[in-house]
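[1] when you get a sec, could you give me coordinates for this:
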Amino acid sequence: MRIVLLGAPGSGKGTQAQRLQAKYGVPQVSSGDLLRDAVARGTELGLKAKAVMEAGQLVSDDIVLGLIRDRLARPDAANGFILDGFPRNEDQANSLNALLKDIGQPIDAVLLLDVRRETLMQRLAGRRTCPKCGTVYNVHSLNGATTCPREGAELFQRPDDKEEVIGRRLEVYEKQTQPLIDYYAKLGLLRTIAGEGELDSVFERMEAAALAKPLPPSSVKVSTAKVPRNKVVVKAARKPAKKTKKVAVRTAKAKSARKPAPKAKRVKAAPKTAKRAKVAKKRPAKKAARKK
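    Alright, predicted model coming up:
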């Protein structure tokens, strides 16, 4: 199971990824988590990323790809992985494909959680986080409660979960991700899953899409080449030939119908023969008269 997850903020892809991870034992690889972990452990790539972030700049793709390479080299990723948060554009997708090809772990599928914008707004604007355990809740499912059921701490709303910020986040996502959706669709890897409904129902759809095996490109070529070109040419050549024969027969019939019948010629010749016979009979009669 080597998959990439796509989905707008609030689509629930993180929750579903954790479920897939728990059931199939493949790690969820989040670019954000990798950066935070590398910085916390003080690795070489982590120190580079920290310097870039402290300078107020975006971490380069090379650093993120290096972190992904290191993460996928661990034993728990031998049977697959779930990439979340990367790639975000076509250039990153091309770089990721090159990396995965180099390590012999190409992508099996790209899962897109499709959720309506109204639902996304409701989910994100209603999110509340526990400051102690970090659990995320939604006010629509808390029945008016404002504290964490586990810790009893007062829940708070993150700044990026406010409506005005959410609108900008969704616009950025749509602008950046739509080309990526088209990119993977052309490769035949994209599988769109309805992301609304009960969590269990969404997970069942995610699981089915993740496990479905794509049709290898080689088999597609074979199936389209079942009818060789030379056979097509032969069929195309035979059809006109049959039509030509039919036309020739019809033309011959038409010509024969236009020509006068041979019997008509013989009938015309019959009177001439009769006249000659009469003339022949009369000649001897004339000679006999002369002798007399």
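[2] CA only for contacts and neighbour counts going forward, please
    OK.
[3] do a quick rundown of the strands in the stretch 1-150 of the chain.
    Using DSSP state E, counting those that start in this stretch, the strands assigned to the stretch 1-150 of the chain run over residues 2-7, 28-30, 81-84, 109-114, 127-129, 136-138.
[4] dump these to CSV, plus distance to residue 285 and mean neighbour count.
    Output for these, formatted as CSV (distance: least, Cα to Cα, whole Å; neighbours: other Cα atoms under 10 Å):
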stretch, distance to residue 285, mean neighbour count
strand 2-7, 122, 22
strand 28-30, 132, 20
strand 81-84, 127, 22
strand 109-114, 117, 22
strand 127-129, 139, 21
strand 136-138, 139, 17
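[5] which of those strands sits closest to residue 231?
    strand 109-114 (36.9 Å; Cα to Cα).
[6] which helices and strands sit right next to the closest one?
    The helices and strands touching strand 109-114, judged by 3 or more Cα pairs under 8 Å, 6 or more residues apart in numbering; DSSP states H and E, are strand 2-7, strand 190-194, helix 199-211.
[7] mind doing that once more with 10 Å?
    When contacts are defined as 3 or more Cα pairs under 10 Å, 6 or more residues apart in numbering; DSSP states H and E, strand 109-114 sits against strand 2-7, helix 13-24, strand 81-84, helix 163-186, strand 190-194, helix 199-211.
[8] could you also give me the structure for this second sequence? I'd like to compare it with the first:
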Amino acid sequence: PVTGDWVALDAGGSVAAVLERRGAVVRRAPGTPTSPQVLAANVELALVVEPLPEPNLGRIGRLVALALAGGVPATLVLTKADLTDEDADGVAAKLARSVGVAAGVAVSAVQGDGLAVLSTMLMPGTTAVLLGPSGAGKSTLVNALLGAERQSTGPVRSADSRGRHTTVVRELIRLADGALLIDTPGIREAGLWDGMGDVYADVEALAANCRFADCTHAREPGCAVRGAVDPARVAAWHKLKREETWIEDRRAAARKREAAGESIARRQRAARRLAPHANDW
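    Purely as a prediction, here's the structure:
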């Protein structure tokens, strides 16, 4: 079982079965192209957490893709709004639109800005999961929502503004209003597993109208994407498309090897059955 799973217990209190999951965030397991890792199960909302003042659009897109591919709606949460001179809410709304997410909210756990808005998204009886890198302020956000210093927090490195792992396990936390929140360790690798979901659905729709089926959206005439979509967003889409193709090829090769191995094993078993025994006279 993973965090968020519902399980059936036997008479002795041991896990007898894991119930069917509805809404799971799954990434490619680090270090292997052919194994998945479930980050959270039975989730109704993924809160993609990214810190200001320099949010990473590529990372946001990846985490949103993981959520949408698992059937989990996503909301962008920009933390540390007190560290930017820009209109943090405006930045959140713009970035959310750029990755195909309907809602984006900027929060400051220090000043309390945006927490009330975020709280309205966490409905009693539902489960949300926090997804983001180390140092994004996930645990600080949990403490602010709880109104208590429950989760350990730590400073980011001044040299590169990257955080250290303070949350080392996934934990299901009950908020005062009955909403459930899964706090997770910082995500360093967010490899695709079940595709990109609808994070680039708008780009895909435009690409279908290009004059050439193999349009690269760079110089070809009749391109419906170039000029209509931010070049950075197109580049991010291309990158994830290449990764999606790569992982599908690796998984197909693994399935082929597995099928070949099973075929060889069957032939070997058949040969052993047909072979004469040493004590046959």
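[9] overlay the chains and give the TM-score.
    The TM-score (TM-score structural alignment, normalised by the length of structure 2) is 0.29; 126 aligned residues with a Cα RMSD of 5.6 Å.
[10] to residue 234 of structure 1, which of the helices and strands packed on strand 109-114 of structure 1 lies closest?
    helix 163-186 (34.3 Å).
[11] now do that closest one against strand 2-7, angle only.
    Orientation check (axes from the mean of the first three to the mean of the last three Cα atoms, to 10 degrees): helix 163-186 of structure 1 against strand 2-7 gives 140 degrees.
[12] out of the strands of the stretch 1-150 of structure 1, flag the one nearest residue 91 of structure 1.
    Of the strands of the stretch 1-150 of structure 1, nearest to residue 91 of structure 1 by Cα to Cα is strand 2-7, at 15.3 Å.
[13] angle of the closest one against helix 199-211?
    140 degrees.
[14] just send the helices and strands packed on strand 109-114 of structure 1 back as JSON lines, with distance to residue 281 of structure 1 too.
    Compiled in JSON lines, these are given as follows (distance: least, Cα to Cα, whole Å):
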{"stretch": "strand 2-7", "distance to residue 281 of structure 1": "115"}
{"stretch": "helix 13-24", "distance to residue 281 of structure 1": "121"}
{"stretch": "strand 81-84", "distance to residue 281 of structure 1": "120"}
{"stretch": "helix 163-186", "distance to residue 281 of structure 1": "102"}
{"stretch": "strand 190-194", "distance to residue 281 of structure 1": "107"}
{"stretch": "helix 199-211", "distance to residue 281 of structure 1": "111"}
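[15] so which of these is nearest residue 48 of structure 1?
    With Cα to Cα as the measure, strand 81-84 is the member of these nearest residue 48 of structure 1 (21.7 Å).
[16] pipe the strands of the stretch 1-150 of structure 1 into a markdown table and attach distance to residue 37 of structure 1 per row.
    Below are those laid out as a markdown table (distance: least, Cα to Cα, whole Å):
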| stretch | distance to residue 37 of structure 1 |
| --- | --- |
| strand 2-7 | 20 |
| strand 28-30 | 10 |
| strand 81-84 | 15 |
| strand 109-114 | 25 |
| strand 127-129 | 21 |
| strand 136-138 | 21 |
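[17] of the ones you listed, which is nearest residue 258 of structure 1?
    strand 109-114 (72.6 Å).
[18] which residues touch stretch 230-249 of structure 1?
    Applying Cα atoms under 10 Å, 6 or more residues apart in numbering, the external contacts of stretch 230-249 of structure 1 come out as 250-255.
[19] number of nearby residues for residue 17 of structure 1?
    Residue neighbour count, defined by other Cα atoms under 10 Å, stands at 23 for residue 17 of structure 1.
[20] do residue 21 of structure 1 as well
    Residue 21 of structure 1 has 17 nearby residues by other Cα under 10 Å.
[21] quick check: it touching residue 28?
    Yes. Using Cα atoms under 10 Å, residue 21 of structure 1 is in contact with residue 28, at 6.3 Å.
[22] now for the lengthiest helix in structure 2, which elements pack on it?
    Longest among the helix segments of structure 2 by residue count, using DSSP state H, is helix 231-274. When contacts are defined as 3+ Cα pairs under 10 Å, 6+ apart, helix 231-274 of structure 2 sits against helix 57-69, helix 201-207.
[23] flag every buried residue along the shortest one.
    Translated: helix 201-207 of structure 2. Using 16 or more other Cα atoms under 10 Å as the test for burial, helix 201-207 of structure 2 gives 203, 207.
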